[in-house]
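K.L.:
build me a model:
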Amino acid sequence: MVSDSSFIGEYLATTSDILVAASISFTVLAFLIRDILWLRSLAILGNLFMAISDVTHDPLPVINFFGHLLIVAINIGHSFYLIMERRRAVLKPREQALREQALGSMDAVTAKRLFLLGQWVWIDEGTTLITQGQKPDRLYALLEGKAFAAARYRKVGELGPGQFVGEMSFLTNDTAGATVVTSERCLCFEWDRELLRQQMDRSKDLNAAVVAALGGDMARKIMSQNMRFVRKQLPARG
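P.N.:
Down below sits the predicted model:
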C-alpha cells in the first residue's frame, strides 16, 4: 500500500507539479459550477496556474505559456462584461413582481433583457386582447386584473395575475385558439411578437428562458382545465 506521504513525494515533488495539480482542480471545479461568472473565475485561476507552471520550465514553452495567458485574458473580459450586465439587471418593483409570478426560475439578467423588449400598459375592461382564428401581433403577461377566454362563444377559462395571453399562438406560430377579453381593468406587460421572436432567434439563452416560462404557464392552464373537466364529471354528492 502506498502511503499518502510517498504519493505526494512522487507526484507532487516539484513546484510545477503542484501548480498543474491546482490548475486541474480549478478546472474540474469549474465544470461543477452553474453560475457562469464563478465558472469563468475558476477558469482564470486554472489557466493562470498553468501559465506560472510554464515559467518554471527551461526552456519556456512559449506557445503553451501565451495560450494560457490568452485564455485568462478572454475570461477576464467576459467576466467584466457579466459583472456590468448584472449591475444593469436591477429589476423595478413591477418587473420583480411579474418575474416572481410569471417567469419562474428566469434569472434577473435574462428577465431584464426581456423587459427591455416591451412595455407596461393599462387595458380597460371589456378589451379584446386576442381573437380566435387570428394571429395576434402582441404577447401579454398580466400583473393586475383578470380576463376570460372564450372559444366559439363559450367561456372556457379565466386568466389572472402571473399568466400569459397568447402564449400558445406564440409558441406554435399559429392563430389563437380562443378569444381573450379583459373582465376588469388590467395592468399588463406587452411585447411585439415579431420583435421578441427576432431577439429570441439571436440569443439561445433568451429563447430557452422564454420558451420555458411560456411552456410552464401553458402546462398549468391545461392542468387546470383538466381538473375542471374531472370535477364536472364527478357525480354530485347528495
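
K.L.:
please count neighbours and contacts with C-alpha atoms only from this point.
P.N.:
OK.

K.L.:
for this structure, what spans make up the strands?
P.N.:
Along the chain, the stretches classed as strands by DSSP state E are 118-123, 128-130, 138-144, 147-151, 154-159, 164-165, 179-182, 186-192.

K.L.:
which of these sits most buried?
P.N.:
strand 164-165 (a mean of 26; mean count of other C-alpha atoms under 10 Å).

K.L.:
to compare against the first, here's the next sequence to fold:
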Amino acid sequence: MTFMFEYFSGAASFVHLAVLCYMLGLLTRKELLLRGFLFLGSLFYILYYYYIAESPLWEAIAASTLIAASNLPVIYRIFRERSTFGMTDEMLTLYQSFPNFNPGQFRQMMAQAEIVEAHDDVTLLEQGMPPSHLYLTNTNGFVLERDHLQSDLGPGNFLGEISFLLGGGATATVKARAGASYVAWDLGQLQSMMANSSSMANAISVLLNKDIARKLAVSFPSKPFALPPTVT
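P.N.:
Okay, here's the model as predicted:
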C-alpha cells in the first residue's frame, strides 16, 4: 500500500498515465474517443512537467497545452455533428423530415436554407417549368395541381425534388396559400454543396429518393389504363 501511495503521489505516475491515454487513443477507431484520450493525455503531461522538477518546465507545459487545446475544436465539431443540443423546437421539428441525416449534416443543410412565411398566395412550382429552388412544406396550406386535378399538401413534403434529381420541368404546379410556411433552398447552392461533399451528396440523394418513393407508394393513377392486346 505504501508503494502504491508513493507511486500515485509522485510525478512519474502522470507520465505513465499520459502514455496510457495516448496508447488507448491510438488503439480506438472512434474519433471522439481518440480526441478525448489525446486531450486527457496532454493534461497528464502538463501535470508531469509541473511537478517533475523543482520549478515547473514552462516550455514543455506550453507545448502540451497547445497540443491539448488543438483537440478542443475537433471535439466540439464532432459533438455538433452527433448532437441536437442547442436546436430550437422549430429546428427539431424540421429535423424529423431528414431521417437519414446526422445532426451535423442537418445543420449544414439548414445553413443554406431560407424559412419563408407566405404573406400572400404564391406559386412555388409551375408544371413544365424548371424550378429555381427545392422546397419543404413546413405547415398546411399548400395546393398541388396536375392535369386539372388538385390535392392539398401538409407539412413534411419536399417539392421540386424530381426536377432537382433528374432535371427538366416541374411535374406539377404547387401553390402556397397566405400564412403557409416553407423552407427553400437555392438549387445552385445545393448543387455546389453536393459537389464539395460526397457525404452530403449521398445524404441528399437518399433523402429525396425516399421522398419520391413514399409519394409513389400512396399515389394512384388518375386515369385508368388498358394493357396492350395479346398477339395470338
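
K.L.:
TM-score for these two?
P.N.:
Remark: TM-score between the superposed chains equals 0.62 [TM-score structural alignment, normalised by the length of the second structure]; 182 aligned residues with a C-alpha RMSD of 3.9 Å.

K.L.:
using CSV, lay out the strands of the first structure together with distance to residue 23 of the first structure.
P.N.:
Formatted as CSV, the strands of the first structure follow (distance: least, C-alpha to C-alpha, whole Å):
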stretch, distance to residue 23 of the first structure
strand 118-123, 44
strand 128-130, 56
strand 138-144, 47
strand 147-151, 57
strand 154-159, 53
strand 164-165, 47
strand 179-182, 57
strand 186-192, 46
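
K.L.:
so which of those gets nearest residue 227 of the first structure?
P.N.:
For the strands of the first structure, proximity to residue 227 of the first structure was assessed by C-alpha to C-alpha; strand 154-159 is nearest, at 11.9 Å.

K.L.:
what's in contact with that closest one?
P.N.:
Here strand 154-159 of the first structure makes contact (C-alpha atoms under 8 Å, 6 or more residues apart in numbering) with 146-150, 225.

K.L.:
got TSV for these, with distance to residue 38 of the first structure too?
P.N.:
Converted to TSV, those look like this (distance: C-alpha to C-alpha, whole Å):
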residue	distance to residue 38 of the first structure
146	41
147	43
148	45
149	45
150	48
225	42
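
K.L.:
which outside residues touch the helix or strand harbouring residue 44 of the second structure?
P.N.:
In this assignment (DSSP states H and E), residue 44 of the second structure forms part of helix 31-51. Applying C-alpha under 8 Å, 6+ apart, the contact partners of helix 31-51 of the second structure are 11-12, 14-15, 17-22, 24-26, 28, 56-58, 60-61, 64-65, 67-69, 71-72, 74-75, 78.

K.L.:
counterpart of residue 124 of the second structure over in the first structure?
P.N.:
Residue 124 of the second structure maps onto residue 129 in the first structure, with residues paired by TM-score structural alignment.

K.L.:
distance check, that match against residue 33 of the first structure.
P.N.:
Counting by C-alpha to C-alpha, to the nearest Å, the gap between residue 129 of the first structure and residue 33 of the first structure amounts to 42 Å.

K.L.:
got it, and residue 105 of the first structure?
P.N.:
Plainly put, residue 105 of the first structure is 17 Å away from residue 33 of the first structure if you go by C-alpha to C-alpha.

K.L.:
and residue 140 of the first structure? What does it align with in the second structure?
P.N.:
By TM-score structural alignment, residue 140 of the first structure lines up with residue 135.

K.L.:
same check, this time on residue 154 of the first structure
P.N.:
By TM-score structural alignment, residue 154 of the first structure lines up with residue 149.

K.L.:
count of neighbours near residue 226 of the first structure?
P.N.:
Look at residue 226 of the first structure: counted by other C-alpha atoms under 10 Å, it has 12 neighbours.

K.L.:
with residue 172 of the first structure instead?
P.N.:
By other C-alpha under 10 Å, neighbour count at residue 172 of the first structure equals 9.

K.L.:
returning to that earlier point: from the contacts of strand 154-159 of the first structure, pick the one nearest residue 87 of the first structure.
P.N.:
Using C-alpha to C-alpha, the contacts of strand 154-159 of the first structure come closest to residue 87 of the first structure at residue 146, 33.8 Å.

K.L.:
could you report the distance from residue 24 of the second structure to residue 41 of the second structure?
P.N.:
Remark: distance between residue 24 of the second structure and residue 41 of the second structure (C-alpha to C-alpha) = 10 Å.

K.L.:
what do you get for residue 169 of the second structure?
P.N.:
Applying C-alpha to C-alpha to residue 169 of the second structure and residue 41 of the second structure gives a distance of 58 Å.

K.L.:
please say which of the two ends up with more neighbours.
P.N.:
residue 41 (26 against 17).

K.L.:
chain neighbours aside, what residue packs nearest to the more buried one?
P.N.:
residue 18 (4.0 Å; C-alpha to C-alpha, 6 or more residues apart in numbering).

K.L.:
secondary structure element for that neighbour?
P.N.:
helix 12-27.

K.L.:
now for that helix, which elements pack on it?
P.N.:
helix 31-51 (3 or more C-alpha pairs under 8 Å, 6 or more residues apart in numbering; DSSP states H and E).

K.L.:
of all residues in the second structure, which one is nearest the centre?
P.N.:
The residue lying closest to the centre of the second structure (C-alpha atoms, centre = their mean) is residue 105, at 1.5 Å.

K.L.:
alignment lookup: that one to the first structure.
P.N.:
So residue 105 of the second structure corresponds to residue 110, using TM-score structural alignment.

K.L.:
excluding its backbone neighbours, what's nearest that match?
P.N.:
residue 206 (6.4 Å).

K.L.:
got the buried residues for the longest helix seen in the second structure?
P.N.:
In the second structure, with assignment by DSSP state H, the single longest helix is helix 58-82. Neighbour counts using 16 or more other C-alpha atoms under 10 Å place 61, 64-65, 67-68, 71, 75, 80-81 of helix 58-82 of the second structure among the buried residues.
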